[in-house]
Structures are given as C-alpha cells and as structure tokens.
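A.B. asks: Predicted model and sequence below, questions to follow.
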Amino acid sequence: MTDTSSTPTTEGEAQVPRRSRLLRVVRYIPLIAPVLLWAVPCWVLLYTGQSWPLPVKLLGTALFALGLVGMPLAMARGHGRRQQDRAAIIGDTLLGTGWILFTWSVLLGVLLRLALTVAGVGGSQDRARIVTWAILGVGALMLGWGYAEARRVPRVRRLDVQLPRLGAGLDGLRVVLITDTHYGPLDRARWSARVCERVNTLEADLVCHTGDIADGTAQRRRDQATPLGTVRATRARVYVTGNHEYYSEAQGWVDLMNELGWEPLRNRHLLLERGGDTLVVAGVDDVTAESSGLPGHRAHLAGALTGADPTFPVLLLAHQPKFIDRAAAAGIDLQLSGHTHGGQIWPFHHLVRLDQPALAGLSHHGARTLLYTSRGTGFWGPPFRVFAPSEITLLVLRSPQAAASPGTGRADTSA
C-alpha cells in the first residue's frame, strides 16, 4: 500500500456549495417548528370533540406547553455555549417525542377519523376518543421501538458491488463502512466497543469511517471514540471529516483518529494493491469545510487524486451524498457516503431528499459512477430511529474479469 498526494493549499479549491432548497426551507423552521410540534398534537388530542373533563384538558395543555417551552430552552443549554449534556439529552428527547406525536396526530387525526366516519362507527365524540387513544398508543409504540433501534448495535448490511474497472486481483475485496457514529451527550462507550467488535467479525480488508464521529470536541468525547482504535483491517483504516466535525474543532478529530491508527484522507489518497492490481482509495473533506474558516480544510477532489494513475479504479470517501456530482464528473468508480441517516425518524426523509440526491443504498450516477449511501451507524440528537434502521455495511467489490458471482448487486441483512 502506497501513500501519495498531499493537500494543496493555493489552487483548485472547490466552489462553495450553493444554498440548497432545504436550507431555504430550514431558515424558517426554528420559528414555527416548536409551535407546530406541540400545538397540533395538543389540539388533536384534547380539543377536537373528545369532551374531556376540565382537569384533564388543563393538565394535558400544561404538559404540551411545558414541552413547547422546555424543548428549545433545553436544546439551547445543551447545544449552545454551555454545552450541558444533561440539558441536551432532555431537549433532544423532547424534540423526538414532539416529532413523533406531531406525525401520528396528523396522520391518525385525519385518516383514522375519516375511516371511522365512513364506517359509521359511533358518534363524533366516540370517534374522537378512539383517535386519541390510537395516537397515544402508536406514539408510545414508536417511541419505545425507536429508542431500542437507536441504541442497539447495528445489523450488518452486505452488498456485492461490481466495478467494471476493478482488476481480477482485487475481486472479493471486503470494504466495511461505518459512519455517523455521533458520540454525544448520551455516553455510548460500551455501544462503541460493541460496534467495533462486530466490525472485527467481518474480516475487512479496508474499513472506512465517512465522518460525523461525534457531537462535541475530541477531548470531550474521547472515551466514546477510543474503541475505534481496536478496529482491525488487513490493509487500511481510513477516515474523512463530516459536517459535525466542523461544529467542534475538526482538527482535533483528525488528530485523534490519526492517533488511533486511522488514516485521515484529507484531500489525498492511498493505493491498495493486491494480485497485481491497484485500487485508489481517496478521500475529501466535507463540503462544509471551506466555510469553517479552518486553514487548509475544504473539499478538493483534484487534490485527492493528484499523482494517481487515471487508469486505476477509484473508491472515494465523501461524507455527503451531494458530492456525487463532482465525483461523477471526475469518473469516480464508487463513492461511499453517510450523512442522511436514512431520515432517522420517519417521515423526516422527505426533507432529507430536498437536500441530497440519495437517501440510502446503492445508486447510479453518470456514465460509470456508483454511490453507496449508508443510513449511519449511530444517531444524531433525538435517541430514536423509526423506519430508518442503523447499519454497518460490508461491501464486497467484484471484478467482471473474475468469475461471475451469483447475487451481485443484491443486498441482505444479517444480525
């Protein structure tokens, strides 16, 4: 394995990403989202024909008002200057709870009520109470299940990926992808160790981490990240920055990953050689790096490929799927990304799709470029995953020059 290329600092800088449609929508969300998240469930559960006793209405309204006021205050203390982990846990949990209640209040408040009316079930008050208990029951189920999904060790998702330019000597190369571990206010050091143990059962040639290691500085989250040093790979362990590193001293995370034995691919590449064939393993900083103001941090694909033989196939690590436009234009063979979390809490994936070209899985872009988008290994913020399971991904690279392998391009999930 040969280490080549360095990070250029004076030319060929990537353009600042254009403001996306999602960002234009998100700018107004902090003003209206808290009100909608708590006012809509309050109205549907308490004031749409149920005729609850006055004490029930007053207590219920007080609880929703507490959520409306407490959520932004706790999040400000937890994620603002004070960085109070306990407040962050409370605020994030309230955010997830509010989102789930809002979602099912809207869906069941309209669809179930309509279905009951069409079926002629009871009077309006009976239907209202059925809807209320259905929302509370489904909400509790989603919260419990979503919490368990977020905290468990991810299942392994296996995928055979054929790369037309991959030499026969590299056929069967095992690439493990973890991403978006998001070590944070909830101490997940034991979870981190168990994730690394599962990765080590996969006998990887190459292990990749495509960023968003944590929320917080490397010094603060060091204990949770330290198990990453136990990950084994026969060839290399490589890492690129995600956008969350640039919220919390990105260079500290680059230094810690290097200390733990990982190769930070900051606009540079490695050559992986086997059986007389070569694969270029390249990485770029996150697309938000340049706006962070950190010297030398930016997404610079040309720099990452400097010195690489253009006839060699290229595996590129880039945190956000949206980098695929540049990758496809450069003829990259396979890009590995994370960032989306698969939406994390349904139906948030609709908003993610406004900002990213892919939500999860394998997709084709341009003449030959493939993109694999992981749903992420951990979770961000609210400790819930609903209809968006986390994953550790095993990609087995296949060469058309080798004997055909049944099932190429099909994915399966194992515990």
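C.D. replies: On my side now, so go ahead.
A.B. asks: from here on, contacts and neighbour counts on C-alpha atoms
C.D. replies: Will do.
A.B. asks: If we go by neighbour counts, what in stretch 63-74 is buried?
C.D. replies: 64-65, 67-68, 70-74 (16 or more other C-alpha atoms under 10 Å).
A.B. asks: Comparison target below:
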Amino acid sequence: MLAVMSVDEAVETEPRRRGPRFARFGLVLVAVLSLLFGVPWATLVWSGNDWPLPVLVAGTLLFAGVAAGFPYLMFRGHGGHRDRESRIADTLLGVVWVLFTWSLIGQLAGLVLLVLGVDDPIRSRLVSAGVVVVSAGLLVWGHIEAMRVSRVRRVDVTIPRLGPGLDGLKVVLITDTHYGPIDRARWSRGVTEVVNSLDADIVAHTGDIADGLVEQRLEMAAPLGDIRARFARVYVTGNHEYHSGAQGWVEHMEHLGWETLHNRHVLVTRGGDSLVVAGVDDRTAGGSGLPGHRTDHEAALAGADPDLPVLLLAHQPQQIKDAVAHGVDLQLSGHTHGGQMWPFHYLVLTDQPSLQGLSRHSERTQLYTSRGTGFWGPPFRIFAPSEITLLTLRSGRPGNGR
C-alpha cells in the first residue's frame, strides 16, 4: 500500500514540479526571441525610418513570422534529428545574431549622427542601410570561412619534463568537427588530406565529432579512418556526443582504428623516453545517464608512472582544474570554437577559462584550446577562423632530439 501511494504521489506531484520550470523556460525563450528579433525589427523596420505603410506591415509580418516559427524549426530539427529543419533553423540563428549585433552597433552610430545634426528619416535610413550592408558582407564572408578546409596553426610547446628523445614530437589536433545537417563529406576528406601532409606522430580528436547518430554521419566520418599517425590516433568524447549516441561514436571510432581514451591512457615511446597520452570523458558525461561514462582523471592515469610527462585530452577547457590537480603537463581541448561568431566570444568566457591558444594554469600545467576544425549550428565563422593545429613538443631537458 505504501509503495502504491508513493507512486501515485510521484505521478501527482511531478507536474507541479515541472510546471514552474517549464513556465520559466517559456518566459526566458520569449524574452530571448523578443530581443533577438525585436532589436533588428526596431532598427530596420520601425525606428524613425518612416517607411510607407505597406513596407512597415510587410517587414513586421516577416520578423514576427520568422520569430514564431524559429523555436518549432529548432526543436523539430535538433530534437528530432531532422536535417532539413536543422539547416533552416541554424542558418536563421546565424543571420539574426549578426543582425542583432549590428543593429545595436547601428543604434550607437545613430546617436553619433544625431549629435552631428542628421535628422530622421535620413538618420534611421542611413543606420538601416549600414546594418544591412555590413551584416550581409559578414554573413557571406563568415559562410566561406566556415565551409573552407581549416588552415594549419603551428604552435611550439615546451614541456620541461619531456625527455630529449621526444623533443620535436608532432601532435596534430582536430576537434569539434560537428558533422551535421549540412553535407560536408568533401570538407572531411580535405581535412584528412591536410592532416596527413603534416606527418604527425600523434593525431588527437578532442570531441564533438558529430551532431547526429553514427548511421546519419557515416559518409562524413569515413575519412577519419584514412588519417595517418606514426604512433597513435586518439579520441575523447565531447558534450555533443551525449546528444548523438556517445557509445555508438566511441565504438565507431575504434572501428575506424582510433584509440578511444575513455578514461584511460596509452604510452608513446621514442628515443628511450616516454609520454603518457591520457583522455577523459567530457564533463557532461556523468549526467548523461550512459553507464560507465563520466569524467575520471584517476582512472585515466591509473598505473601511469608519475615521473613521466602527461598529455591529456579533455574536450572542455574548464576541465583544466582537475588536470592541474592531477599533475598534467599539457591539456588539449576544443569546445569554445574561438567564439565562432563575434561577439559571442565574451559569453564563452563566462563559462570557460580560455577562448583559444596556449595558456598556463600552474607551474607545471599548460592548456591549449583549439578554435575548432568545424562549426556548430550556424554555418558561419566571424572573426574566429577554424584550425587544424600542429603542436610541436619541445623538451626542457638537455640531450639530442630529432
């Protein structure tokens, strides 16, 4: 009887618990959409433009219709793994973000014109024209940047504990490939060609491999099987795997010949010196409900010689705190995309300790954060170019490296 009552109470009280949460989510969603779409509407349509009534009505209906349909497209696309809806929603998100940003800047420019004595409707129409021209130019350029094969970024990293036999070890980092609703199989083959041209000792992929299940992204992921490395090809999960069948991607990467560093490590030895190459699951793994998936630095380093230097793969820069605590020498991460679309950079930095590049977090521990090799969602990269990173490890010990 007690068990039955407990179940009944749970059924009755669950809606009460969820009700306020969904209400808050709805209010936040409406507020965000109102700002994202409302600011461009006010700048381009309303404001002091004094457009003819048909233009005012048509512009208002356009912004209202797109704003109303956007949540449906986003949830149906990404929630239901429907590529067509995802492509439309992602593109709209990128376009409205750029219009929102430059509408705000345009309003500031309008204040300057006001001080200079420029009256409406000329002032508002100049602002509107500037916003449209700048936004269109940035979107075209940003799309080209997003779709091109990433440039190579070359970085030397000195690791004092690295033995001289490993001096000059070449580690190629790719991350955040985000194979998704836009078919980028050709792009994926191009990335593989660039990586293979770098003659890597180790190739690392630090997660967010795809948005979609393995069977949806087989063609785009296939070129990863052709990537060459002298000693190891290693991979860890990112947060997006936990929306896209993480265990399936772990198994598929192993099928392609990669070492999945699922809270474990491998040893790379050259010239009599060794390097521990370890990896941990993304920090969201523990909340995914997937058995055996969690961030576990102790398991990743179990049995490793504490005197050896450690190269750690961890998807998010925020995981550097545990890397410092466990004496890691260099952590490789992605996740931030370098902001992907300015000025989103500043929001990223509220959650992550590093946006991109090499940074030091203790006397021993350094972090390299990649801007990412692909892109998520909006097919645009604005002031945040993608990268394939070639890290050359340098020894701080005397001796002869290659």
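C.D. replies: Received the coordinates, thanks. Quantities reported herein were computed from a predicted structural model and do not represent experimental measurements.
A.B. asks: Fetch the TM-score of the aligned pair.
C.D. replies: Superposed pair, TM-score by TM-score structural alignment, normalised by the length of structure 2: 0.91. Supporting alignment: 378 aligned residues with a C-alpha RMSD of 1.6 Å.
A.B. asks: picking that back up, can you tell me which of the buried residues of stretch 63-74 of structure 1 is closest to Glu263 of structure 1?
C.D. replies: Ala74 (36.7 Å; C-alpha to C-alpha).
A.B. asks: tell me the SS of that closest one?
C.D. replies: For Ala74 of structure 1, the assignment made with DSSP: H, G, I helix; E, B strand; the rest coil gives helix.
A.B. asks: Please look at it and Leu94 and confirm they touch.
C.D. replies: No - at 9.0 Å, Ala74 of structure 1 does not count as touching Leu94 under the criterion of C-alpha atoms under 8 Å.
A.B. asks: Counting neighbours, what do you get for the aligned residue in structure 1 for Ser359 of structure 2?
C.D. replies: Ser359 of structure 2 maps onto Ser363 in structure 1, with residues paired by TM-score structural alignment. Applying other C-alpha atoms under 10 Å, we find 15 residues neighbouring Ser363 of structure 1.
A.B. asks: Skipping its backbone neighbours, what lies nearest Ser363 of structure 1 in space?
C.D. replies: Distances taken as C-alpha to C-alpha, 6 or more residues apart in numbering put Leu371 closest to Ser363 of structure 1, at 5.3 Å, once the chain neighbours are dropped.
A.B. asks: Tally up the residues packed near the one you found, please.
C.D. replies: 26.
A.B. asks: how much space is there between the equivalent of Ala250 of structure 1 over in structure 2 and Asp281 of structure 2?
C.D. replies: By TM-score structural alignment, Ala250 of structure 1 lines up with Ala246 in structure 2. If you measure Ala246 of structure 2 against Asp281 of structure 2 using C-alpha to C-alpha, to the nearest Å, the figure is 10 Å.
A.B. asks: which neighbours do the two share?
C.D. replies: Thr237 (C-alpha atoms under 8 Å, 6 or more residues apart in numbering).
A.B. asks: So if I had to pick from those two, which one is more boxed in?
C.D. replies: Remark: of Ala246 of structure 2 and Asp281, Asp281 carries more neighbours, 30 against 24, as counted by other C-alpha under 10 Å.
A.B. asks: can you pull the contacts of that one?
C.D. replies: Taking C-alpha under 8 Å, 6+ apart as the criterion, Asp281 of structure 2 is in contact with 236-238, 261-263, 293-296, 314-315.
A.B. asks: hmm, 10 Å instead?
C.D. replies: Taking C-alpha atoms under 10 Å, 6 or more residues apart in numbering, we find Asp281 of structure 2 in contact with 206-207, 235-239, 260-264, 292-297, 300, 313-316.
A.B. asks: Next, it: secondary structure please.
C.D. replies: Recorded secondary structure, Asp281 of structure 2: coil (three-state DSSP).
A.B. asks: quick one, longest helix in structure 2?
C.D. replies: helix 2-44 (DSSP state H).
A.B. asks: Quick check: which element contains Tyr372 of structure 1?
C.D. replies: Using DSSP states H and E, Tyr372 of structure 1 maps to strand 369-373.
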